[in-house]
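> This is the structure alone, sequence omitted:
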């Protein structure tokens, strides 16, 4: 790479046009005076390895979103323990030894909850059983959670998530059908779409100290609105997105990501939609 070429980064996925990551990372560059470029690039499932192989030397890192996180893990030359445990990587960084894969969703989720809540958390319910549920469940173990109840719309399709959570010896996991199941514990995490949040589910979450709603658009979701009205601690998907992006920013640039500047950019981008 010549000195005239700007360092490049971006987010890859499909779809990806809706991503807030460009707004967050660009705000970080502006706040710190870093001359870099960050773009959203649509990369269909099954094509990430080809895309990465074709990147020019000025590309220093990628944020990876659905449906490419497992592909990112498979193509990397080195992989962090937490990415392996989660079964997917949301971060690829170019190094002298090739591409390094990490999962900043895990520490990002820990930071997002700790920012809002410092009370006890031994039991948690996670609604939904996809890749995000696995990452957040593993993060909860670092917050002291030892028992996770996974409520799945189709328990038969929760095997990969259960396997990921069971890979952490600190966690005891049970899986139940979402419909009619009780929500238990100090923390309830929702990873399901807004359309699936019916009145019965919203009512069932009223006993938790913390409601972690990973959706950030549309906002507020029914669960988030009810949590705010009830006075529960509310952790948002934007909180998670910003904290994991701050950690990515550090890996990409070698500078600490400016949390408040990046958060403000995310809030502004959401408000303009």
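All right, it came through fine. All values derive from a computational prediction rather than experimental measurement.
> C-alpha from now on. contacts and neighbour counts both.
Noted.
> where's the residue nearest the centre of the chain relative to residue 136, distance?
With the centre of the chain defined as its mean C-alpha position, the nearest residue by Cα atoms, centre = their mean is residue 105, 4.1 Å away. For residue 105, the distance to residue 136 (Cα to Cα, to the nearest Å) stands at 7 Å.
> Second structure follows, compare the two:
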């Protein structure tokens, strides 16, 4: 395992925060504080209520003590024009959930894609050929790219508003996927209607926690596909409950949060999402315990 190699600016003390609105429910402070304590870093990680309207002023007001930021929606998209450089995944998905403040430069990264891939692999989903995606926002873009990284060839996007998956269909083309839009009602289709059979091995829901989709998933879909519900508060969501009640396989949304945070910490400490931390297994363990 590669050793941690702190980059210029990653000194013995630093300030970091997660930004969003609302933000009081965020579990990011617990995850990050546990990691920095395990790494022996006297870093401060807080939560700040910030809207897109006030994001430029917030960034302009940061001093040299600041090392990085985690962003929730809709700031993941709002921040892009305020950055000096973005990584490949942020450019592809149009969303950056991580900002590294390095020598006066603002560098944007997307760790949501990696967070989704890593939590699915940890849960035994190593490869996908066909999948279903619920929702069409920024997190859906990351989920679509994650499916592509897992080998998916076809992804159905289920939406409540016709035409809202147009950008995802374009993104799917760029990522090498056949992406098609379908109404949310097709979640209930049985194999005789063709849709459930085409749903594949994985369903990822990216709609906010507490959302009532107004449809019950078909028994065939629940039996044949793993559900990853990225919403973790409240838990279980109505969709996750439907899967659990039918003895289906569900991957908890906290897994994505955990793994995308670990990649953020690699960035904040090493300046690189691919550079592993010292004793990373132990770091991940204390992070997991902090939100258990």
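Everything's here; your move. Here the structure is a predicted model, which is why all the values come from computation and not from measurement.
> Now the TM-score, please.
In this superposition the chains share a TM-score of 0.89, using TM-score structural alignment, normalised by the length of the first structure; 266 aligned residues with a Cα RMSD of 2.3 Å.
> To which residue of the second structure is the residue nearest to the centre of the first structure aligned?
Taking TM-score structural alignment for the superposition, residue 105 of the first structure sits opposite residue 112 in the second structure.
> Its match contacts residue 264, correct?
No: in terms of Cα atoms under 8 Å, residue 112 of the second structure does not count as a neighbour of residue 264; the distance is 9.5 Å.
> In contact with the residue nearest to the residue nearest to the centre of the first structure when sequence neighbours are not counted: list those residues for me.
With sequence-adjacent residues excluded and distances taken as Cα to Cα, 6 or more residues apart in numbering, residue 105 of the first structure is closest to residue 244, at 5.4 Å. For residue 244 of the first structure, the contacting residues are 104, 105, 106, 107, 108, 109, taking Cα atoms under 8 Å, 6 or more residues apart in numbering as the criterion.
> Scan these and report the most crowded one.
The most crowded member of the contacts of residue 244 of the first structure is residue 109, carrying 30 neighbours; neighbours defined as other Cα atoms under 10 Å.
> Give me the nearest residue to that residue, chain neighbours excluded.
Nearest in space to residue 109 of the first structure, with sequence neighbours left out and distances taken as Cα to Cα, 6+ apart, is residue 240 at 5.4 Å.
> what helix or strand is the one you found on?
Element membership of residue 240 of the first structure, judged by DSSP states H and E, is helix 237-253.
> what range in the second structure matches that helix?
Against the second structure, the aligned range for helix 237-253 of the first structure is residues 253-269 (TM-score structural alignment).
> mean deviation of that stretch from the first structure?
Taking mean Cα distance after the TM-score superposition for the first structure, the mean distance separating stretch 253-269 of the second structure from the aligned residues in the first structure is 0.5 Å.
> Next, the buried residues of that stretch.
253-269 (16 or more other Cα atoms under 10 Å).
> Helices of the stretch 101-250 of the second structure, start to end?
Ranges of helices in the stretch 101-250 of the second structure, per DSSP state H, counting those that start in this stretch, are 112-122, 138-149, 166-174, 195-198, 219-224, 238-245.
> circling back to that earlier point, got the angle for the next helix or strand after the helix holding residue 240 of the first structure vs helix 237-253?
Reading on from helix 237-253 of the first structure to the C-terminus, the next helix or strand found by DSSP H and E is helix 259-271. Regarding helix 259-271 of the first structure and helix 237-253, their directions subtend 130 degrees when assessed with axes from the mean of the first three to the mean of the last three Cα atoms, to 10 degrees.
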